[in-house]
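A.B. asks: this one's sequence-less:
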């Protein structure tokens, strides 16, 4: 039986007449010699076929050549069992189609990127994650990552850790850049502690360019400027080489992410170089929101630091605070670790 939309309400009057006759007579001969009044043998044959399909008739086990009636509840149970089996088969087929589709998405995306000259835009977050996972699983020797922003989502880190662990355990070299304020984020510190134990290198920088992931110096993932939820996959060699150079320059200027308990940034105090960065950006006349974004901290935290610095210098405006720092030669060297003290941090 292939139809799954059959029901007892499909029975027509002649079908019911044949069923009634089988009940009253205790059976019907397979030759259809016995038939309701007014029905031709051909009509009886069609009704018998329908009743057999609906499990309301069956061949007699004791009287060969005879069809006997079946109780409706028994027929319904048999039909339901058949339909449940068919539904299960359909569900299995649907699952196989879905699995096959997911396995082909990454291949299709890469093919589209190649057809588009090595640059392809992805708008679907699920496809982005799928392609990231697939590319990470095929990564052979190196992955480079730049993650701006201070706080790291525990959910994202929990999702990334198994993938990164698999790469590290098969010998893939991993280098990651964070902004210095990430040192205050406990989920990030726990993640860094785990991956560095497995051989990854992690450094921090006061300022960082946009998010970037490069696999095997061949495939890069960068944000879509027009859509924060989209990504651009780059395989064009010249563009990837440029992104590699940007990463290497930032890597050389960064310092190790120390997860030890003695790290002076792991507590509530803000380091001198972060203060220095704030002063430099103040001197440039940048707004609080821009400074916070470039240093990877919340606007509230940034404003608290700025207020403390202005109070210490006796400045009445943000630009004046930067100007005073410049007059005091605090901005003369980008390597200077000193600066105003007494500013506390509070992530928000």
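C.D. replies: On my side now, so go ahead. Note that this is a predicted model, so its numbers are computed, not measured.
A.B. asks: okay, CA-based contacts and neighbour counts for the rest of this
C.D. replies: OK.
A.B. asks: So which residue is dead centre in this structure?
C.D. replies: residue 129 (4.2 Å; Cα atoms, centre = their mean).
A.B. asks: Quick check: which element contains it?
C.D. replies: Secondary structure from DSSP states H and E places residue 129 in helix 125-138.
A.B. asks: Show me what that helix is packed up against.
C.D. replies: For helix 125-138, the packing partners by 3 or more Cα pairs under 8 Å, 6 or more residues apart in numbering; DSSP states H and E come out as helix 72-115, helix 154-169, strand 227-234.
A.B. asks: 6 Å instead, please
C.D. replies: Using 3 or more Cα pairs under 6 Å, 6 or more residues apart in numbering; DSSP states H and E, no helix or strand is in contact with helix 125-138.
A.B. asks: Pull out the buried residues from the strand or helix carrying residue 174.
C.D. replies: If you go by DSSP H and E, residue 174 is part of strand 173-179. The neighbour-count check on strand 173-179 (16 or more other Cα atoms under 10 Å) flags 173-179 as buried.
A.B. asks: Show me which pair in the residues you listed is furthest apart.
C.D. replies: Greatest spatial distance among those (Cα to Cα): 173 and 179, at 20.4 Å.
A.B. asks: coming back round to it: from the middle of its chain, how far away would whatever helix or strand comes next after the strand holding residue 174 be?
C.D. replies: Downstream of strand 173-179, the first helix or strand assigned by DSSP H and E is helix 186-197. The chain centroid and the centroid of helix 186-197 are separated by 21 Å under Cα atoms, centre = their mean, to the nearest Å.
A.B. asks: what sits up against the very next helix or strand once past helix 186-197?
C.D. replies: On the C-terminal side of helix 186-197, the nearest following helix or strand under DSSP H and E is strand 201-205. Applying Cα atoms under 6 Å, 6 or more residues apart in numbering, the set of residues contacting strand 201-205 from outside is 175-180, 254-257.
A.B. asks: Which of the residues you listed sits closest to residue 18?
C.D. replies: Taking Cα to Cα as the measure, residue 176 is the one of the contacts of strand 201-205 closest to residue 18, at 79.2 Å.
A.B. asks: For the closest one, give its distance to residue 148.
C.D. replies: Counting by Cα to Cα, to the nearest Å, the gap from residue 176 to residue 148 is 11 Å.
A.B. asks: Check residue 233 too.
C.D. replies: Distance of residue 233 to residue 148, given as Cα to Cα: 18 Å.
A.B. asks: if you count what's nearby, which of these two comes out ahead?
C.D. replies: The neighbour comparison of residue 233 against residue 148 (other Cα atoms under 10 Å) goes to residue 148, with 27 against 24.
A.B. asks: And here is the other one:
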């Protein structure tokens, strides 16, 4: 007999394969009462035999049930673990493909921005407009928000948002949401550890906006109605101002890049998942990748929007789970567990020898 835990686990698996709501109770009943007949299922669930048979056809296609060898009228559930593993493998492959596409688009976007925005200074009314100060950017933002009618998309890097930034953004957000404009924002995972930033992100979600987080973002970005985009003149220092881009090709590339990042991001209200000793969170994976690329602890912490102390604590925790006693060994163990490329290694830095 299947335990209650097994039944609940089976229900979660069914959601992962997007079964119709009518099919799920049929399968769960089979888990609880293996050997039940079609007539008995119909009686217990109070549905017609024809509907039961349709549900059973779906379950049979997924290899979740079989007929008894002794009596074809008796239905037996199959172990759902194999199906779940296949679904998980498929989703992991899809995620890897999207991440690869995201890296390619990141490179294309960086090249386009460099060629069409950074090297040239355009006046207002041209395909690109240079806004040389924070004040100029905020003033232009007011115009853009007022003209937006359908959608605004944003990357918000830099880790926890300052109280000033949060206060300045709320009137703009209210203006957009009051007009039923779709508003999607991606923050760094590190905002989850800052009460003020987390409260602001949740406030956006509660008021109709959509907010997600990722371990690292390449630059600050705002896209309005897929027609114009604001990007920083210097991605490392947004105080130097921004470029307003209205070149269709550049905006389309930035929009595609945003969509790929959005699909791999986690909703702000999503609970943390437990993981085994060799697993790593997206933020930890990104930290390992940055260190493998040769970044110092300080530079990696800045990229992730976290303090140096937090970055080193993360290294210590990952090293403990992987039983690594040096930076070099951490690189080896991370690669062995599929967290890095096989030839990755770290140089020795302070905190580990």
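C.D. replies: Great, that's in hand. Everything quoted here is computed from the prediction, not taken from an experiment.
A.B. asks: What would you report as the TM-score here?
C.D. replies: Comparison of the two superposed chains (TM-score structural alignment, normalised by the length of the first structure) gives a TM-score of 0.56, and 214 aligned residues with a Cα RMSD of 2.6 Å.
A.B. asks: Tell me how far the residue mapped onto the residue nearest to the centre of the first structure from the second structure lies from residue 175 of the second structure.
C.D. replies: Correspondence of residue 129 of the first structure to the second structure, assessed by TM-score structural alignment: residue 138. Distance of residue 138 of the second structure to residue 175 of the second structure, computed by Cα to Cα: 15 Å.
A.B. asks: Repeat that for residue 43 of the second structure.
C.D. replies: To residue 175 of the second structure, residue 43 of the second structure is 54 Å away according to Cα to Cα.
A.B. asks: higher neighbour count, the two?
C.D. replies: In this view residue 43 of the second structure and residue 175 are compared by other Cα under 10 Å, and residue 175 has more residues nearby, 15 against 12.
A.B. asks: Alignment lookup: the more buried one to the first structure.
C.D. replies: Superposed on the first structure with TM-score structural alignment, residue 175 of the second structure falls opposite residue 166.
A.B. asks: Skipping its backbone neighbours, what lies nearest its match in space?
C.D. replies: The shortest distance from residue 166 of the first structure to any non-neighbouring residue, by Cα to Cα, 6 or more residues apart in numbering, is to residue 137 (8.0 Å).
A.B. asks: Then residue 136 of the second structure?
C.D. replies: Closest residue in space to residue 136 of the second structure, ignoring its immediate chain neighbours: residue 241 at 7.6 Å, by Cα to Cα, 6+ apart.
A.B. asks: And for residue 50 of the first structure?
C.D. replies: Spatial nearest neighbour of residue 50 of the first structure, excluding adjacent residues (Cα to Cα, 6+ apart): residue 15 at 7.6 Å.
A.B. asks: Give me the secondary structure label for that neighbour.
C.D. replies: Under DSSP: H, G, I helix; E, B strand; the rest coil, the three-state class of residue 15 of the first structure is helix.
A.B. asks: Read off where the helix or strand following the helix holding residue 129 of the first structure ends up in the second structure.
C.D. replies: Downstream of helix 125-138 of the first structure, the first helix or strand assigned by DSSP H and E is strand 142-147. Strand 142-147 of the first structure corresponds to residues 151-156 of the second structure when matched by TM-score structural alignment.
A.B. asks: and residue 206 of the first structure, what pairs with it in the second structure?
C.D. replies: Checking TM-score structural alignment: residue 206 of the first structure goes with residue 215.
A.B. asks: Around that match, count how many other residues there are.
C.D. replies: Residue 215 of the second structure, neighbours per other Cα under 10 Å, totals 22.
A.B. asks: Pretty sure it sits against residue 190.
C.D. replies: No: if you go by Cα atoms under 6 Å, residue 215 of the second structure and residue 190 don't touch, sitting 7.5 Å apart.
A.B. asks: Report the buried residues of the longest helix along the second structure.
C.D. replies: The longest helix of the second structure (DSSP state H) is helix 81-113. By 16+ other Cα under 10 Å, the buried positions in helix 81-113 of the second structure come out as 83-84, 98-99, 102, 105-106, 108-109, 112-113.
A.B. asks: try stretch 211-227 of the second structure
C.D. replies: Under the neighbour-count criterion of 16+ other Cα under 10 Å, stretch 211-227 of the second structure has 211-217, 219-227 buried.
A.B. asks: ok, which pair from the residues you listed is furthest apart?
C.D. replies: Farthest pair in those (Cα to Cα) is 215 and 227. Separation: 27.5 Å.
A.B. asks: if we can go back for a sec, for the buried residues of helix 81-113 of the second structure, which one is nearest residue 340 of the second structure?
C.D. replies: Among the buried residues of helix 81-113 of the second structure, residue 99 lies closest to residue 340 of the second structure (Cα to Cα), at 13.9 Å.
A.B. asks: got the contact list for that closest one?
C.D. replies: Listed by Cα under 6 Å, 6+ apart, the contact set of residue 99 of the second structure is empty.
A.B. asks: Output the buried residues of helix 81-113 of the second structure as CSV; include the columns distance to residue 285 of the second structure.
C.D. replies: Shown next, in CSV, are the buried residues of helix 81-113 of the second structure (distance: Cα to Cα, whole Å):
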residue, distance to residue 285 of the second structure
83, 27
84, 24
98, 16
99, 13
102, 16
105, 20
106, 18
108, 23
109, 23
112, 28
113, 27
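A.B. asks: So the match of residue 129 of the first structure versus residue 249 of the second structure, what's the distance?
C.D. replies: Relative to residue 249 of the second structure, residue 138 of the second structure is positioned 25 Å away (Cα to Cα).
A.B. asks: Where does the nearest residue to residue 311 of the second structure once chain neighbours are set aside fall, secondary structure wise?
C.D. replies: Leaving aside its chain neighbours, residue 311 of the second structure sits nearest to residue 301 (5.7 Å; criterion: Cα to Cα, 6+ apart). In this structure, residue 301 of the second structure sits in helix 297-304 according to DSSP H and E.
A.B. asks: Where does that helix end up in the first structure?
C.D. replies: Under TM-score structural alignment, the match for helix 297-304 of the second structure is residues 288-295.
A.B. asks: count of neighbours near residue 151 of the first structure?
C.D. replies: By other Cα under 10 Å, 20 other residues sit near residue 151 of the first structure.
A.B. asks: Is it in a helix, a strand, or coil?
C.D. replies: Per three-state DSSP, residue 151 of the first structure ends up coil.
A.B. asks: Thanks again, I'm all set now.
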